[in-house]
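Enquirer: only geometry, no sequence info:
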């Protein structure tokens, strides 16, 4: 594995480039970009699980930290901006096509959770991406808009007030994606399977990583409310598509998002695979479920990138 950097606008995006066994720089290889979930980083499921698995299959892989997060540059810090997240993919492709040993006609993407939603949006408009795989892809905008009646509007009002305060010199307000500990979640009485598993994955040794500190810039959230990761998929998403979801639905909605994407995508070659008994986070790192996802991705990319 090699740590590399590529540009998005004026800052560097940090990435891990993995080369397959017996790599020969004089040959041309297919390459797959792997994108991490929202609140995550390249050192977690997108890199250490899916990029590792795909590299073992013979692919070059590129797992990157989102702009403004992890080891990547970009100010302000801890910003979750859909437009920038989507542009990260295009910049990743820009980087790959400069490598002599990457076949520019065999570039694919795998996105996990929110990274899967962003991957869909990027693939629609960057047709240098020839095949798209998603694992428990979630539509971040849909998730932000849901909740109690009027909650989204109330949140936007609060965000506007915070932006005004910061414009006048106040310190940036940082919030969290999820409770900071199992104890905090239990005290809040949260029992939804996705939140329970998210806290276990991100806030315990199971998946905890310093590049994923559970910090979110509150004043930067406005754009997310108007974002639809699947907007125009019925018109622009024509590449081969493999969707993977778990059969256990949770509050993040990746199960229904998977079926919505399947129904909306224009792709002639598309498939949805439901992993029996798996919840959203089981497909991040649980071997018995990840193995099924990787097996399905192996078949998909063999058909569409080889």
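Expert: In hand now; what should we look at? All of these numbers come straight from a predicted model, not from anything done at the bench.

Enquirer: from here on, contacts and neighbour counts on C-alpha atoms
Expert: OK.

Enquirer: Show me what stretch 149-169 is in contact with.
Expert: Taking contacts as C-alpha atoms under 8 Å, 6 or more residues apart in numbering, the residues outside stretch 149-169 that touch it are 144, 145, 146, 172, 173, 218, 219, 220, 221, 222, 225.

Enquirer: again, only this time at 10 Å
Expert: Under the contact criterion C-alpha atoms under 10 Å, 6 or more residues apart in numbering, stretch 149-169 has outside partners 144-146, 170-173, 218-223, 225.

Enquirer: How about stretch 273-282?
Expert: So stretch 273-282 is in contact with 45, 112-113, 135-138, 193-198, 200-201, 242-255, 258-259, 283, 286, 288-290, 292-293, 296, going by C-alpha under 10 Å, 6+ apart.

Enquirer: And that stretch, what's buried?
Expert: For stretch 273-282, the neighbour count (16 or more other C-alpha atoms under 10 Å) marks 273, 274, 275, 278, 279, 280, 281, 282 as buried.

Enquirer: next, the one to line up against it:
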């Protein structure tokens, strides 16, 4: 079995909290390929990025670091619950810095994996950090597109006006407005008229014993969400994304858009080596933790990283 160490390291002006997964039979005198695992939006390292993908990759012989985003989870940074794509991408760079401070990590065999929003952040990071030698996006979602579309009710200008007004109020002393991205329960969502598979399955994952964790807040600081509105996770993929790429999606599309984003990324990436795996009969949130689709994904991920790291 893999072993788990809780670690912290310095970020910009605060500390990041992370879980370091070490392979079975770990020997600190040897060198290992290492992977950074990035969690979804509104999530934490104990949900899917760590307890599912990092753990299973460590069992396959990789050193894996699953970290909490700045301003979220157990990591530092104020104000809380910021979801700023530029900082989220920067977090991945600091995670790589930490891995490279470990004598048993091979600097030439660094990979990256991310789930949902973390998958798209991983893509963006790989374009500007050549230390990443191969990457995998698991049901990746382009948060900028989602903000401009579903999360703003397809009216981004009105949303930006509201965010501006709220940030002005907060600058003048009003309380921070932290929104919850999801209803409190699946039943509450249905009673509110919500029918989308992604919304209801996300609620089932995050708001029940299935995936609920103390730091999985599913929250966002509304007035700071404007940072994502003009951001595109896949910008410049046609020229800058050249590392080996694996995209994993389910074939049951939902409002968060991972299915369409996965195909867009696959089409736009300049990578000479790229592949897309569609888990037939499975959804976005099935790929978070359900044994059968996760096993299907891992059957692609493990040989991919073994070949390219």
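Expert: Sure thing, it's come through. A quick note: this is a predicted structure, and the numbers were derived from the prediction, not measured.

Enquirer: hmm, back to that, among the buried residues of stretch 273-282 of the first structure, which are in strands?
Expert: For these, membership in strands holds for 273, 274, 275, with DSSP state E as the criterion.

Enquirer: between those, which is closest to residue 33 of the first structure?
Expert: residue 273 (20.4 Å; C-alpha to C-alpha).

Enquirer: What's the match for that closest one in the second structure?
Expert: Under the alignment by TM-score structural alignment, residue 273 of the first structure pairs with residue 277 in the second structure.

Enquirer: Over to residue 227 of the first structure?
Expert: Using TM-score structural alignment, the partner of residue 227 of the first structure in the second structure is residue 231.

Enquirer: coming back round to it: now, which of the contacts of stretch 149-169 of the first structure sits nearest residue 108 of the first structure?
Expert: Out of the contacts of stretch 149-169 of the first structure, the one with the shortest distance to residue 108 of the first structure is residue 223. That distance is 27.0 Å, counting by C-alpha to C-alpha.

Enquirer: outside of the host helix or strand of the closest one, which residues touch it?
Expert: In this structure, residue 223 of the first structure sits in helix 222-225 according to DSSP states H and E. Helix 222-225 of the first structure is contacted from outside by 80-83, 140-146, 152-153, 155-157, 159-160, 163, using C-alpha under 10 Å, 6+ apart.

Enquirer: so is the closest residue to residue 266 of the first structure other than its chain neighbours in a helix, a strand, or just coil?
Expert: Counting by C-alpha to C-alpha, 6 or more residues apart in numbering, residue 234 is the residue found nearest to residue 266 of the first structure once chain neighbours are left out, at 4.6 Å. Three-state assignment for residue 234 of the first structure (DSSP: H, G, I helix; E, B strand; the rest coil): helix.

Enquirer: Contacts only, for residue 215 of the first structure.
Expert: Under the criterion of C-alpha under 10 Å, 6+ apart, the contact list for residue 215 of the first structure reads 39, 69, 77-80, 173-178, 180.

Enquirer: before we move on, the earlier item: any idea how far the match of residue 273 of the first structure is from residue 48 of the second structure?
Expert: With distances taken as C-alpha to C-alpha, to the nearest Å, residue 277 of the second structure is found 19 Å from residue 48 of the second structure.

Enquirer: Ok, residue 36 of the second structure next?
Expert: Note on residue 36 of the second structure: its distance to residue 48 of the second structure, by C-alpha to C-alpha, is 13 Å.

Enquirer: Now for the two: what residues contact both?
Expert: Between them, residue 36 of the second structure and residue 48 have 54, 66, 114 as joint contacts when contacts are counted by C-alpha under 10 Å, 6+ apart.

Enquirer: Tell me the one of those residues nearest residue 60 of the second structure?
Expert: Checking those against residue 60 of the second structure by C-alpha to C-alpha gives residue 54 as the nearest, at 9.9 Å.

Enquirer: if we can go back for a sec, just the buried members of the contacts of stretch 149-169 of the first structure?
Expert: Applying 16+ other C-alpha under 10 Å to the contacts of stretch 149-169 of the first structure, the neighbour count classes 144, 145, 172, 173, 218, 219, 220, 221, 222, 225 as buried.

Enquirer: Restricted to strands, list these.
Expert: Judged by DSSP E, these include no members of strands.

Enquirer: Save these as JSON lines, and put in distance to residue 89 of the first structure too.
Expert: Formatted as JSON lines, those follow (distance: C-alpha to C-alpha, whole Å):
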{"residue": "144", "distance to residue 89 of the first structure": "22"}
{"residue": "145", "distance to residue 89 of the first structure": "24"}
{"residue": "172", "distance to residue 89 of the first structure": "27"}
{"residue": "173", "distance to residue 89 of the first structure": "28"}
{"residue": "218", "distance to residue 89 of the first structure": "24"}
{"residue": "219", "distance to residue 89 of the first structure": "24"}
{"residue": "220", "distance to residue 89 of the first structure": "20"}
{"residue": "221", "distance to residue 89 of the first structure": "20"}
{"residue": "222", "distance to residue 89 of the first structure": "21"}
{"residue": "225", "distance to residue 89 of the first structure": "21"}
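
Enquirer: Mind checking which of the residues you listed are in helices?
Expert: Judged by DSSP state H, helices contain the following of those: 144, 145, 222, 225.

Enquirer: So the second one is in contact with residue 252, correct?
Expert: Read it as residue 145 of the first structure. No: Residue 145 of the first structure lies out of contact with residue 252 (C-alpha atoms under 10 Å); the separation is 11.9 Å.

Enquirer: which residues in the first structure form strands?
Expert: When secondary structure is read from DSSP E, the first structure shows strands at 2-8, 11-18, 29-35, 60-64, 102-112, 131-135, 174-175, 216-217, 241-246, 270-275.
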